[in-house]
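build me a model from this:
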Amino acid sequence: MEKMLNIAMQRLVSQHFERTDFSTPVELVQWMGCMQAQDHAAVKWAIGNRVNGLTDAQVEEDFNAGKVLRTHVLRPTWHFVSPADIGWMLKLTAPRVKAMNKPQWRKLGIDEAIIKKSQELLIKALNGGYHLNRTELAEVFKNNKIDTDEMRMSYLLIEAELDGVICSGKREGKQFTYALFDERVPPVTSFDRETALAELTKRYFLSRGPATITDFCWWSGLNQTDVKRGIEMNKSHFVGEKIGEQVYWFSPNRKPAVKSKSVYLLSSFDELAIAYKDRTALIHHHLINQTKNGIFSPLIITEGQISGTWRRAFVKNEIQLEIMSLDPLDQYAVQMLHQEISRYGSFLEMKLQEPVIGI
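Prediction:
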């Protein structure tokens, strides 16, 4: 179990919890490659957790300005990615995601002709810097005799994202909008698949190591042949260490992880949990049965491992956190937890009510 704890602590360092070299959201997102982002409030805190001094409003401002984009890449789910990386990353990963989506096309009556027509309509509607929300784009499709029930609309928009036709626009209140890809993203002048594969592999293992080939396959959606090739091209950047039956890859120049009583409030779908197929290192062995179904919930992390969950509630203009600890908290842990709650309040720029702490 000591080996698993060492892995957990080292991942805190790799993912920039225990140290930070970054001052802006895009610097962190580029280091991470991309960050899962189907929960907008959560991914903003995932960034704030790793870049000291940021506020929710600052992350939102950078998102609206297009300094960080939200699109479907890797597995078929939302991610934050930088404009500098979205082009080559989509060219590398989109074919696999599109293949996963194809069976749904047949069920929904989607074919290449409908995809072509829908994308031509998107280009026409968004051209000139327009940012339109999903409802507005559905109206464009309906007016041109394209059926847009909920699932069908989703797959038409995902396909347009994967084809590099659209990406995220600025938000209108709480609504997301879409913009033309070419109006928010610098052009990719050339693409070499081997170079892109090597780069994505390097980003993953440097930012999330120690991790295994299976972990990277899960995160990236790439197959084992690609992943092994990616590691081979990065032999100067990685070393491998066998622990049990698995080989873990990481940077030989990584900063040493120091065992500490650090406490973190993780957002839901945080990369510290979601980026690995095998999440054993995150879960203390005697708590596995208590945490296995809540791994994607907002988590409390102590010494690199899950020690509880949390949730927030808004009361007028204030926020209150409810803390559910898996073990009784000693006085030092409570003190560290209060410090982290205060940091979260500073990120939101909101007044905090006294937290509710239970087991």
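
use CA for all of it now, contacts and neighbours both
Noted.

and residue 153, helix, strand or coil?
State at residue 153, reduced to three classes by DSSP: H, G, I helix; E, B strand; the rest coil: helix.

how much space separates the nearest residue to it once chain neighbours are set aside from residue 319?
Excluding its sequence neighbours, the residue lying closest to residue 153 (CA to CA, 6 or more residues apart in numbering) is residue 138, at 7.2 Å. From residue 138 over to residue 319 the distance is 36 Å, taken as CA to CA, to the nearest Å.

cool, and residue 283?
Residue 283 is 28 Å from residue 319, by CA to CA.

helices of the stretch 201-350 of the chain, residue ranges please.
213-220, 224-232, 271-274, 288-291, 331-348 (DSSP state H, counting those that start in this stretch).

output the ones you listed as a markdown table; include the columns distance to residue 46.
Listed next are those as a markdown table, based on distance: least, CA to CA, whole Å:
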| stretch | distance to residue 46 |
| --- | --- |
| helix 213-220 | 17 |
| helix 224-232 | 26 |
| helix 271-274 | 8 |
| helix 288-291 | 20 |
| helix 331-348 | 11 |
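
one step back: does the residue nearest to residue 153 touch residue 151 like I think?
No. Contact between residue 138 and residue 151 fails when scored by CA atoms under 8 Å: they sit 11.9 Å apart.

okay, those two: which has more neighbours?
Counted by other CA atoms under 10 Å, residue 138 and residue 151 do not tie: residue 138 has more neighbours, with 19 against 10.

what are the buried residues along the host helix or strand of that one?
Here residue 138, judged by DSSP states H and E, is contained in helix 134-143. Within helix 134-143, the residues scored as buried using 16 or more other CA atoms under 10 Å are 137, 138, 140, 141.

check stretch 111-127 too.
Using 16+ other CA under 10 Å as the test for burial, stretch 111-127 gives 115, 118, 119, 121, 122, 123, 125, 126.

likewise stretch 256-272?
Buried residues in stretch 256-272, counting neighbours by 16+ other CA under 10 Å, are found at 257, 262, 263, 264, 265, 266, 267, 268, 269, 270, 271, 272.

equivalent analysis for stretch 317-331, please.
319, 320, 321, 323, 324, 325, 326.

dump these to JSON lines, plus distance to residue 198.
Listed next are those as JSON lines, based on distance: CA to CA, whole Å:
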{"residue": "319", "distance to residue 198": "44"}
{"residue": "320", "distance to residue 198": "44"}
{"residue": "321", "distance to residue 198": "42"}
{"residue": "323", "distance to residue 198": "41"}
{"residue": "324", "distance to residue 198": "41"}
{"residue": "325", "distance to residue 198": "41"}
{"residue": "326", "distance to residue 198": "40"}
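
residue 57: which of the residues you listed is nearest?
residue 319 (16.0 Å; CA to CA).

so what's that closest one up against?
By CA atoms under 8 Å, 6 or more residues apart in numbering, the contact list for residue 319 reads 312, 313, 345, 350, 351, 352, 353.

this one as well, want them side by side:
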Amino acid sequence: MQGQDLPGVVASAALRSSGAVADVLTALDDGRLVRGYPMRGTVFLMDAADVVWATQLCAEPSLRAAANRRHQLGLDAQQIERAGGIAEEALDSGPMSRADLFAVWEAAGLAPAGGRGYHMLFTLIAATRLVYGPWNGADQDVALVRQWLPGAAGLAERFDGDRTAAVAEWLLRYLTSHGPATVRDFAWWTKLTLGEIRRALPLIVDRLETDGAAESSYWRPGLHDEVRAVGRTAAQPLLLPGFDEYVLGYADRLFAMADDHHRRLVPGNNGVFKRSVVIGGRVVGTWTRAGRPGRRTLEIDGFVPISEAARRRLEARYGEFPFAAD
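So this is what the prediction gives:
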């Protein structure tokens, strides 16, 4: 799940599992969940067992793009390699906060200000040398992949270097978790080429259901039966974090909202997503927390009229919401 808003993605993971923030934070501390930069130059929360091979599969375009911008920051490949060596030495004794790592680079003459520190850190994470690991109370510490995730397999180990098999596995994961979705959705999500994806699809298509349309959608077997079984529960009001995968996991978000509502969810189309109110599978408003810590209240900006009954349900959702911090 897209994870640049760390408290938000912790909440997204909790909402899809036990509902408890503590369980997600424990998974971070245990090295079962991590954040990395596997694709699109964007940080994602993911299963630690997949971070190395998935990043090796998908990150090369974002690494090339970053390298092409490096001169604007006054950096070169030699400095990046030096930053990596310094980081590996500093982190050999255990994870440390991003601020502390930046201080180590500063002391070594690799000034992290002006975006240089972020660029160096991104590059080393996307190259699968570093990873965002344990929770430190407010953020994730940075850790060495070889130390924090000693058993994480790369493409060579996991798929014997077979990219098509790796694309098929990643495609299957996406369609079973996001479906109904199309191969174009997956191409947008990963920035893998349609050619690679279409070569991989036959390897897993018999494990999915499809509508057989000209541009087919695919989903996990039994999904329609699951929806029928939960009935109207699926339409109950929800409060979702700002960068939740329900909104960000598809090339076209208008399946879940009207175009003018999308403009209100992402003002100025600037990439900053507000928290969404979802009723009946549709984004019908945004929500915020008002007031002081310990006495915060729910405030809703509805795109359409929201009934009092729905507002009461949303208040209940707010009372149960898995906030990672007050």
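
what's the TM between chain one and chain two?
Superposed pair, TM-score by TM-score structural alignment, normalised by the length of structure 2: 0.86. Supporting alignment: 309 aligned residues with a CA RMSD of 2.3 Å.

from the contact counts, what lies against the helix holding residue 138 of structure 1?
Secondary structure elements in contact with helix 134-143 of structure 1, counted by 3 or more CA pairs under 8 Å, 6 or more residues apart in numbering; DSSP states H and E, are helix 112-126.

if you set the cut-off to 6 Å instead, what comes out?
Using 3 or more CA pairs under 6 Å, 6 or more residues apart in numbering; DSSP states H and E as the contact criterion, no secondary-structure element is in contact with helix 134-143 of structure 1.

what about the equivalent of residue 60 of structure 1 over in structure 2, which SS state?
Under the alignment by TM-score structural alignment, residue 60 of structure 1 pairs with residue 25 in structure 2. Residue 25 of structure 2 falls in the helix class when you classify it by three-state DSSP.

how about the nearest residue to residue 25 of structure 2, chain neighbours excluded?
Nearest non-adjacent residue to residue 25 of structure 2, counting by CA to CA, 6+ apart: residue 135, 6.4 Å away.

for that neighbour, the count of nearby residues, please.
Neighbours of residue 135 of structure 2 (other CA under 10 Å): 19.

got it, and residue 106 of structure 1?
Residue 106 of structure 1: 10 neighbours (other CA under 10 Å).

aligned to it, what sits in structure 2?
Match for residue 106 of structure 1 (TM-score structural alignment): residue 71.

just residue 207 of structure 1 next, same as before
Using TM-score structural alignment, the partner of residue 207 of structure 1 in structure 2 is residue 177.

flag every buried residue along the longest strand along structure 1.
Across structure 1, the longest stretch assigned as strand under DSSP state E is strand 305-315. Under the neighbour-count criterion of 16+ other CA under 10 Å, strand 305-315 of structure 1 has 305, 306, 307, 308, 309, 310 buried.

next: stretch 151-168 of structure 1.
152-153, 155-168.

what of stretch 215-223 of structure 1?
215, 216, 217, 218, 219, 220, 221, 222.

any idea how far the residue nearest to residue 25 of structure 2 is from residue 2 of structure 2?
In this view, residue 135 of structure 2 and residue 2 of structure 2 are 17 Å apart by CA to CA.

re earlier: hmm, who's touching the longest strand of structure 1?
Strand 305-315 of structure 1 is contacted from outside by 282-283, 298-301, 319-326, using CA atoms under 6 Å, 6 or more residues apart in numbering.

that older thread, off-centre distance for the helix holding residue 138 of structure 1?
Chain-centre distance of helix 134-143 of structure 1: 28 Å, with CA atoms, centre = their mean, to the nearest Å.

on that earlier part again, the match of residue 106 of structure 1 in helix, strand or coil?
Residue 71 of structure 2 falls in the helix class when you classify it by three-state DSSP.

now do the one 4 residues further on
The assignment at residue 75 of structure 2 comes out as coil when based on three-state DSSP.

once you drop chain neighbours, what's closest to it?
residue 116 (7.6 Å).

would you mind measuring from the aligned partner of the one you found in structure 1 to residue 109 of structure 1?
Matched by TM-score structural alignment, residue 116 of structure 2 corresponds to residue 152 in structure 1. Distance, residue 152 of structure 1 to residue 109 of structure 1, using CA to CA: 8 Å.

go on, residue 199 of structure 1?
37 Å.

looking at the two, which is more packed in?
Each of residue 199 of structure 1 and residue 109 has its neighbours counted (other CA under 10 Å); residue 199 has more, 17 against 10.

how about the more buried one, what does it touch?
Contacts of residue 199 of structure 1 by CA under 6 Å, 6+ apart: none found.

tell me which element it falls in.
Taking DSSP H and E as the definition, one finds residue 199 of structure 1 inside helix 193-208.

name the residues of that helix that are buried.
Within helix 193-208 of structure 1, the residues scored as buried using 16+ other CA under 10 Å are 196-208.

okay, the residues you listed in JSON lines with distance to residue 95 of structure 1 next?
Putting the buried residues of helix 193-208 of structure 1 into JSON lines (distance: CA to CA, whole Å) gives the following:
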{"residue": "196", "distance to residue 95 of structure 1": "14"}
{"residue": "197", "distance to residue 95 of structure 1": "13"}
{"residue": "198", "distance to residue 95 of structure 1": "17"}
{"residue": "199", "distance to residue 95 of structure 1": "17"}
{"residue": "200", "distance to residue 95 of structure 1": "15"}
{"residue": "201", "distance to residue 95 of structure 1": "17"}
{"residue": "202", "distance to residue 95 of structure 1": "20"}
{"residue": "203", "distance to residue 95 of structure 1": "20"}
{"residue": "204", "distance to residue 95 of structure 1": "19"}
{"residue": "205", "distance to residue 95 of structure 1": "22"}
{"residue": "206", "distance to residue 95 of structure 1": "25"}
{"residue": "207", "distance to residue 95 of structure 1": "24"}
{"residue": "208", "distance to residue 95 of structure 1": "24"}
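
same list, the buried residues of stretch 111-127 of structure 1, but as a markdown table with distance to residue 49 of structure 1 please.
Output for these, formatted as a markdown table (distance: CA to CA, whole Å):
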| residue | distance to residue 49 of structure 1 |
| --- | --- |
| 115 | 39 |
| 118 | 39 |
| 119 | 37 |
| 121 | 40 |
| 122 | 36 |
| 123 | 37 |
| 125 | 37 |
| 126 | 34 |
